[in-house]
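*Asks:* structure for the following, please:
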Amino acid sequence: MTSIYDFSMKSINGVNKNLSDFKGKVLLVVNVASQCGLTPQYQGLEKAFAKYQSQDFAVLGFPANEFEGQEPGTNSEIQDFCRANFGVTFPMFEKIIVKGKDQHPLYKYLTETEPTAQKKAGEDFEEVLKGYGIRRENQKDILWNFEKFLIGRDGKIIARFAPNVTPDDPMLIQAIESALK
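*Replies:* Below is the predicted model:
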């Protein structure tokens, strides 16, 4: 695999979607969950999508349940939750596995291509999780819900951001705006 465009995924309502349909757009790929302390990031993701959509930007949400069971819902329940609570209109995909032995090939590609996430200044989220007894086995693994991959118009990964780098964080906004130029 040479870019994100080589993958085909199922949308949250079960329709096959080639990621090549997003060619030429800047993408923010995010593993999401409905019962996480970071779930309010849905609001910021939707706000970023609304702000930059006209410049060929999209957020792609991938629900995952690998982190303390914080995404137990069905695809239909997840979609209803996102719409009702956060007005989500950006593309959402079916629930997938983002780490471990059954890791989806898309996330295997993402984590192997960009093994390290940029951290929020002055705040090491991995250390916070360790304080709760949560440790990741492999350094390349997705750390937690709401980890983000910024993809350029060419389908290549520009950067990976830690889960606590919120959609309105200046570091992420600067990276998005730079990619859109």
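*Asks:* rest of the way, CA atoms for contacts and neighbours
*Replies:* Fine.
*Asks:* Leu150 belongs to a strand, doesn't it?
*Replies:* Yes - the assignment for Leu150 is a strand, going by DSSP: H, G, I helix; E, B strand; the rest coil.
*Asks:* so the closest residue to it other than its chain neighbours, which of the three states?
*Replies:* Spatially, and ignoring its direct neighbours in sequence, Leu150 is nearest to Leu28 (4.7 Å; CA to CA, 6 or more residues apart in numbering). Following three-state DSSP, the label given to Leu28 is strand.
*Asks:* wait, what's in contact with Leu28?
*Replies:* 57-60, 148-151 (CA atoms under 8 Å, 6 or more residues apart in numbering).
*Asks:* any idea how far Phe146 is from it?
*Replies:* Per CA to CA, to the nearest Å, Leu28 is found 11 Å from Phe146.
*Asks:* what subset of the contacts of Leu28 is buried?
*Replies:* Neighbour-count burial (16 or more other CA atoms under 10 Å) is assigned, among these, to 57-60, 148-151.
*Asks:* now for those, which pair is the farthest apart?
*Replies:* Taking CA to CA, the two most distant members of these are Phe57 and Lys148; they sit 14.2 Å apart.
*Asks:* which ones are touching Pro115?
*Replies:* Shown in contact with Pro115 (CA under 8 Å, 6+ apart): 139-141.
*Asks:* another for comparison:
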Amino acid sequence: MSSFYDLKPLDKTGQPYDFAQLKGKVVLIVNVASKCGFTPQYKGLEELYQKYRDRGLVIIGFPCNQFAKQEPGTDEEIASFCSLNYGVDFPIMKKIDVNGDNTDPVYKFLKSKKSGLLGFKGIKWNFEKFLVDKNGEVVGRFSSVKTPESLEPEIEKLL
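*Replies:* Below is the predicted model:
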């Protein structure tokens, strides 16, 4: 994978979501789960999205069931949960793996560009976040404990 903009993950309906449409935008990518202690971060993510989307912020959620099986639902159930419980309007993709042999190409790319704490490449838990600038460069990686609200200064600088 040569560029962030070459990626084409599947959306919740199984259709390709071409990252080329994200050129010139700031993107926050999050691996999400509906039954996690960090699930309330959906509220903060949606607030960030509503506040900055007109200025070019796109948030994309990738459901993942690899951490204590905290995302057991179907793609349709996950999308419904996000909408009904948190009013999520940002794109939610098809459920993927973020670690292991079946790691989605998006996460292979992100992890190759930005390692975690102490050089750890793998995703440690749900709601880990990657921030991508307007040129498709991965400029930040944040742990699950970092709230969406705390990323606002970083996002402001990039917009």
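*Asks:* in structure 2, which spans are strands?
*Replies:* For structure 2, the strands defined by DSSP state E occupy 26-32, 57-63, 129-132, 138-142.
*Asks:* from Phe67 of structure 2, how far out is the residue of structure 2 most remote from its centre?
*Replies:* Taking CA atoms, centre = their mean, the residue of structure 2 most remote from its mean C-alpha position is Leu118, at 21.6 Å. Distance, Leu118 of structure 2 to Phe67 of structure 2, using CA to CA: 21 Å.
*Asks:* go on, Ile78 of structure 2?
*Replies:* Taken as CA to CA, the span from Ile78 of structure 2 to Phe67 of structure 2 is 16 Å.
*Asks:* what sits against Gln35 of structure 1?
*Replies:* 70-71.
*Asks:* and the residue sitting nearest the centre point of structure 1, what does it touch?
*Replies:* In structure 1, the centroid-proximal residue (CA atoms, centre = their mean) is Val30; its distance is 0.6 Å. Residues near Val30 of structure 1 by CA under 8 Å, 6+ apart: 59-62, 146-149.
*Asks:* including distance to Lys99 of structure 1, could these go into TSV?
*Replies:* Putting these into TSV (distance: CA to CA, whole Å) gives the following:
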residue	distance to Lys99 of structure 1
Val59	20
Leu60	18
Gly61	16
Phe62	12
Phe146	13
Glu147	12
Lys148	14
Phe149	15
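*Asks:* from those, which is closest to Ser20 of structure 1?
*Replies:* For those, the nearest to Ser20 of structure 1 is Leu60 (12.9 Å; CA to CA).
*Asks:* counterpart of the closest one over in structure 2?
*Replies:* Counting by TM-score structural alignment, Leu60 of structure 1 lines up with Ile60 in structure 2.
*Asks:* surely that match touches Ile29?
*Replies:* Yes - using CA atoms under 8 Å, Ile60 of structure 2 is in contact with Ile29, at 5.0 Å.
*Asks:* quick one: contacts for Gly56 of structure 2?
*Replies:* The contact partners of Gly56 of structure 2, by CA under 8 Å, 6+ apart, come to 24-26, 159.
*Asks:* quick one: which of those residues is nearest Thr103 of structure 2?
*Replies:* Closest to Thr103 of structure 2, out of all of the contacts of Gly56 of structure 2 and judged by CA to CA, is Val26, at 23.4 Å.
*Asks:* quick one: contacts for that closest one?
*Replies:* Residues in contact with Val26 of structure 2, defined by CA under 8 Å, 6+ apart, are 56-58, 131-134, 155, 158-159.
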